[in-house]
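Enquirer: Okay, predicted coordinates and the sequence, questions at the end:
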Amino acid sequence: MFGFGKKAKKPNGIDVLIIKAEEAKNRSFYQVAFPSSVANDVLSMLKKLEKSKLNKQELLGEIGGFRILTHLEALTGFDIHDDADMEAHPVEIQDFANMLLRRLESLEESGKLDDSEDFAFIMGELTMLRDGSFVPQS
């Protein structure tokens, strides 16, 4: 659309997803940053969560009902021009995963979620992202 061509993936770059949260009170969108080397896996897992029955405000809290708007690939840097606005600051994938994981774990412990293959997959992926043990699949 804007003439940006597909460029070779830079494994040492940073990818950013812009995620819109319709019902959020504190933020209307999140910028989630992660290493380009794990981009395919992170994007795949978040798309699966986006389409799942778990993507509801009553389950995920403020982020519930989210939509992935934009995927910025292999950035080598960025500047924040409004330090006072928290939406201007990207959230590290570990923090974003931890936020989602804490919410899902509390729902699971309270018995509000049924175990399913999708739920187990998402919990495993979020745990690896939170702990930094996520290994890119080639």
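Expert: It's in. Numbers count the residues shown, from 1 in each chain.
Enquirer: rest of the way, CA atoms for contacts and neighbours
Expert: Fine.
Enquirer: Tell me, how many residues neighbour the closest residue to Lys25 other than its chain neighbours?
Expert: Sequence neighbours aside, Glu62 is the residue nearest to Lys25 in space, at 7.0 Å (criterion: Cα to Cα, 6 or more residues apart in numbering). Neighbours of Glu62 under the rule other Cα atoms under 10 Å: 19.
Enquirer: Give me the residues contacting the longest helix seen in the chain.
Expert: Among the segments of the chain that qualify as a helix by DSSP state H, the longest is helix 93-109. Identification of contacts with helix 93-109 by Cα atoms under 8 Å, 6 or more residues apart in numbering yields 32-34, 59-61, 113-114, 123, 126-127, 129-132.
Enquirer: ok, second structure coming up, stack it against the first:
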Amino acid sequence: MFGFGKKAKKPEGIDVLIIKTDEGANRHFYQVAFPTVYANDIVSMLQKLERSKVNKQEFLGELGGFRMVTHLEALTEITILDDADMEGQPIQIQDFANILLRRLEALEEKGLLDDNEDLAFIMGELTMLRDGSFVPQT
């Protein structure tokens, strides 16, 4: 019978998403690391943010205008060859989510964001990522 088999299990490991910024003051790109099992949900949420109207420098600061350029999947080891270079260090998803969320919350407090479902969804997902309570949808 087909359609009743087990779903393929995601491998254990770390994914790294390379995100390029247009006007980054200290960085030209960010490496964002997260567990492989959450990859589909995290990438999907960040794609929504990437396509949204708030992906501009006036809203997200130096992250504004970001675009995801590479997704490295299921890595078992990452070796940093230049510890002094900030761009060589992957940022944990919790820290990256915190940066984005702080900027969006500040805009919301100033009344500069329109209320819409996509933005509310993104802010909810970022909150869960920051707090470590992110549970992937199955």
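Expert: Right, received. Where do you want to start? The shown structure was predicted, so the numbers you read here are calculated from the model rather than taken from an experiment.
Enquirer: ok, back up a step: which ones are touching the residue nearest to Lys25 of structure 1?
Expert: Ala21, Glu23, Ala24, Lys25.
Enquirer: Structure 2: which residue goes with Leu72 of structure 1?
Expert: When structure 2 is aligned by TM-score structural alignment, Leu72 of structure 1 is paired with Leu72.
Enquirer: Am I right that its match is in contact with Val16?
Expert: Yes: Leu72 of structure 2 is within contact range of Val16, at 5.1 Å (criterion: Cα atoms under 8 Å).
Enquirer: Stretch 127-137 of structure 1: end-to-end distance?
Expert: For stretch 127-137 of structure 1, the first and last residues are 16 Å from each other (Cα to Cα, to the nearest Å).
Enquirer: Provide the aligned range in structure 2 for that stretch.
Expert: Stretch 127-137 of structure 1 corresponds to residues 127-137 in structure 2, going by TM-score structural alignment.
Enquirer: Would you mind listing the buried residues in the matching stretch?
Expert: Thr127, Met128, Leu129, Arg130, Phe134 (16 or more other Cα atoms under 10 Å).
Enquirer: Stretch 21-39 of structure 1 now?
Expert: Those would be 21-24, 29-39, for stretch 21-39 of structure 1 by 16+ other Cα under 10 Å.
Enquirer: three-state assignment of Met68 of structure 2?
Expert: Taking DSSP: H, G, I helix; E, B strand; the rest coil as the rule, one finds Met68 of structure 2 in the strand state.
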